[in-house]
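Asker: okay, structure incoming, though there's no sequence with it:
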């Protein structure tokens, strides 16, 4: 015990000395953005609280749309307005094209072998090209349109058969998106038999994904004070390693099953396995680790962000029944009540698109952009941004900026309709007012697929059902509190009773 205490004391003294020396060394001759005074050693980390995007938005109100913080030994800058975000992600995009080192990428994402956290360079460019050309191209997505519509129809049958049972909507959405991705990637379903039967593995999968996304969003003190990393003071690294082992076992099992099955596979994984692009500069195929890392990105971010976006949208529509009725009236006019909505109908559903944009604005699935790092010093908004600074874009704050949005806390899709104040906003391009998928070189590679899934699922839930809250809860009392991670979950899952509103044969 005495040895441990001595070691801890020596470590603390070393950290303090390094902190003092670092502050002496990094006094910038140029003007840094304003921000709150950091604490000794840990900097502003204790200020963040359980909902960092809220805290940083409050700082922006006090100090302005560009603020400077210290997380341990690391300079951090936060952009909280469309104008400042565009200066980083458009004007200085190349300078901020890489990710800072972090324990989540190291311990959960196969030591930066994935697409999301891989450093910018030839290997990342090749992985991005592979995804663009083989996974998310228009042709690839069109080829699997029937899969998306079939899985959404299965979800509809399950909901229609619920009767008086209470439904945990996020769980069923997660299963639907996971099975859709699995059929596209692996030519197989992961959960359930397609007839509404449950699968206990689905609960485990949902919990595993949420835990991974929550841990990946943690501000781990070891990332910002490297000499404390080995101590794992918050227990984050230990948890990351455990969830990685669970996910790795999950991926190994589905890869093994894919290899065992006979015959040709009409799926994306077979395409990845057959690739012979020069990924590593050696003329070889993608390694098994690289393939698993890509699958990890798809099955975590691809399911969690979509299902949470849909859950937030349905929560808002249930709280605003007049908007739900208006959306259903549009469905009845465009699609009718004798068949389910399809992807080909979506372009005609103007109000639906406004609903989705408004949900992306008010409830971005990723409230803080994934961090980027400054390769070189630069100037943004008249302030000096030091080399090595971590950049965070507060997407949540931008969507609620009172100088950008009228009545920013009100869920009002009409703002995106002709005659509204923001009719031309397009989440696919860099408008910087609504940034659900980020912007610049690091914009979400799966954006096109995510948009198809989110629009089709929300359209189907609106068209096919009326909705009541569990236990007769008044919609005005619905809990809309958040739980922070890379993606923000509802603190209390949406528990509902779906009531079918279409012709009975549409649910068969």
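Answerer: Sure thing, it's come through. What you are looking at is a predicted structure, and each value in this text was computed from that prediction instead of being measured.
Asker: alpha carbons only for contacts and neighbour counts from here, please
Answerer: OK.
Asker: what are the buried residues along stretch 474-482?
Answerer: 475, 480 (16 or more other C-alpha atoms under 10 Å).
Asker: so how far is that stretch off the chain centroid?
Answerer: Offset of stretch 474-482 from its chain centre (C-alpha atoms, centre = their mean, to the nearest Å): 22 Å.
Asker: contacting residues around it?
Answerer: Stretch 474-482 is contacted from outside by 51, 315, 318-320, 469, 488-492, using C-alpha atoms under 8 Å, 6 or more residues apart in numbering.
Asker: cool, stretch 243-262 as well?
Answerer: Contacts of stretch 243-262 (C-alpha under 8 Å, 6+ apart): 107-109, 186, 208, 211-212, 292, 295-296.
Asker: residues of that stretch that come out buried?
Answerer: 243-244, 247-248, 251, 255, 258.
Asker: what's the answer for stretch 468-475, then?
Answerer: Under 16+ other C-alpha under 10 Å, the buried positions of stretch 468-475 are 468-470, 475.
Asker: farthest pair within those?
Answerer: 470 and 475 (10.1 Å; C-alpha to C-alpha).
Asker: circling back: save the contacts of stretch 474-482 as CSV, and put in distance to residue 503 and secondary structure too.
Answerer: Output for the contacts of stretch 474-482, formatted as CSV (distance: C-alpha to C-alpha, whole Å; DSSP: H, G, I helix; E, B strand; the rest coil):
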residue, distance to residue 503, secondary structure
51, 44, coil
315, 25, helix
318, 22, helix
319, 26, helix
320, 25, coil
469, 23, strand
488, 36, coil
489, 33, strand
490, 32, strand
491, 35, coil
492, 32, coil
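Asker: take the one below as the second:
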């Protein structure tokens, strides 16, 4: 379907070229199908994991959950569900998702890069041809950038904060950055907005928020060691 749309619109005046067009000039149709399937399959695990970590941090911090729900319900009003246009006005939601990405970079180590010229990092000589592994997880928790509270979930820290592109890179950076970063972020924001608009959330069996286990496991993708279990309670709209 994606390929057919690009083929049908090729050469038209309103067609804006993108990554698919660039790949079509060098790859066969079957190769393109395989490439797009890799992109879609890769996005499923990472996006889902980001949603789970975002939910976990919100549930563990009742203050954040209350503030987030107030914003969502104020922006949406009394509709059956959140619409995409509503999310654009949810500034706190965007801070919450961004803070979750800072703390829980789903892919902790970015794809390796090859050094093209001699440089020094932290007093170490990096020579041409050296393969460099970038620790995105560690960068997001660096106390030199985020102070001693780096490990604490606090969306307000990002308010009015101008970041260097290298200070938080859950989607990588430069020419090899994730091409679906914008779409993935929008999907997470939209899903979280709907979940917290329609429901209030509780931990099972009377568990307290601060007791929620946040231990991580994994290598290529960092997930929760203990699956997240929550109880949805339909929100009671009182006039």
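Answerer: That came in fine, so what should we check first? As the structure is a prediction and not an experimental result, all values here were calculated from the model.
Asker: can you calculate the TM-score here?
Answerer: Put the two chains on top of each other and the TM-score (TM-score structural alignment, normalised by the length of structure 2) is 0.84; 225 aligned residues with a C-alpha RMSD of 2.4 Å.
Asker: re the thing from before, what's the farthest-apart pair in the buried residues of stretch 243-262 of structure 1?
Answerer: 243 and 258 (22.6 Å).
Asker: which stretches of structure 2 form strands?
Answerer: 113-114, 119-121, 124-126, 131-132, 199-202, 216-217, 223-224, 231-234 (DSSP state E).
Asker: out of those, flag the one nearest residue 76 of structure 2.
Answerer: strand 199-202 (13.8 Å).
Asker: what range in structure 1 matches the closest one?
Answerer: Aligned by TM-score structural alignment, strand 199-202 of structure 2 falls on residues 465-468 of structure 1.
Asker: can you tell me the mean distance of the matching stretch from structure 2 after alignment?
Answerer: Its matched residues in structure 2 lie on average 1.1 Å from stretch 465-468 of structure 1 after superposition (mean C-alpha distance after the TM-score superposition for structure 1).
Asker: got the contact list for that stretch?
Answerer: 318, 496-502.
Asker: equivalent analysis for stretch 68-77 of structure 2, please.
Answerer: Under C-alpha under 8 Å, 6+ apart, the answer for stretch 68-77 of structure 2 is 82-83, 86, 89-90, 92-93, 193, 196-197.
Asker: structure 1: matching residues for that stretch?
Answerer: The aligned range for stretch 68-77 of structure 2 is 327-336, by TM-score structural alignment.
Asker: then stretch 137-146 of structure 2?
Answerer: So stretch 137-146 of structure 2 sits over residues 396-405 in structure 1, by TM-score structural alignment.
Asker: what's next to that stretch, contact-wise?
Answerer: 53-54, 57, 80-82, 361-364, 366-368, 408-409, 433-434.
Asker: what residue of structure 1 matches up with residue 4 of structure 2?
Answerer: Using TM-score structural alignment, residue 4 of structure 2 lines up with residue 270 in structure 1.
Asker: I'd like the distance between the nearest residue to residue 117 of structure 2 once chain neighbours are set aside and residue 114 of structure 2.
Answerer: Distances taken as C-alpha to C-alpha, 6 or more residues apart in numbering put residue 128 closest to residue 117 of structure 2, at 4.7 Å, once the chain neighbours are dropped. Distance, residue 128 of structure 2 to residue 114 of structure 2, using C-alpha to C-alpha, to the nearest Å: 7 Å.
Asker: which residues does the alignment partner in structure 1 of residue 49 of structure 2 contact?
Answerer: The equivalent of residue 49 of structure 2 in structure 1 is residue 308 (alignment by TM-score structural alignment). Neighbour list for residue 308 of structure 1: 170, 365, 487-490 [criterion: C-alpha under 8 Å, 6+ apart].
Asker: between those residues, which is nearest residue 424 of structure 1?
Answerer: Distance to residue 424 of structure 1 across these (C-alpha to C-alpha) is lowest for residue 365, with 21.6 Å.
Asker: aligned partner of the closest one in structure 2?
Answerer: So, by TM-score structural alignment, residue 365 of structure 1 is matched to residue 106.
Asker: before we move on, back to that, for residue 183 of structure 2, find the nearest of the strands of structure 2.
Answerer: Of the strands of structure 2, nearest to residue 183 of structure 2 by C-alpha to C-alpha is strand 223-224, at 20.9 Å.
Asker: so which elements touch that closest one?
Answerer: In terms of contacts (3 or more C-alpha pairs under 8 Å, 6 or more residues apart in numbering; DSSP states H and E), strand 223-224 of structure 2 is packed against helix 29-60, strand 216-217.
Asker: against structure 1, where does it fall?
Answerer: Against structure 1, strand 223-224 of structure 2 falls on residues 489-490 (TM-score structural alignment).
Asker: that stretch against structure 2, how far on average?
Answerer: Mean for stretch 489-490 of structure 1 is 0.9 Å (mean C-alpha distance after the TM-score superposition for structure 1).
Asker: contacting residues around that stretch?
Answerer: Contacts for stretch 489-490 of structure 1 (C-alpha under 8 Å, 6+ apart): 308, 312, 365, 480-483.
Asker: 6 Å instead, please
Answerer: 482-483 (C-alpha atoms under 6 Å, 6 or more residues apart in numbering).
Asker: and that stretch, how far out from the chain middle?
Answerer: Here stretch 489-490 of structure 1 is found 12 Å from its chain centre; the criterion is C-alpha atoms, centre = their mean.
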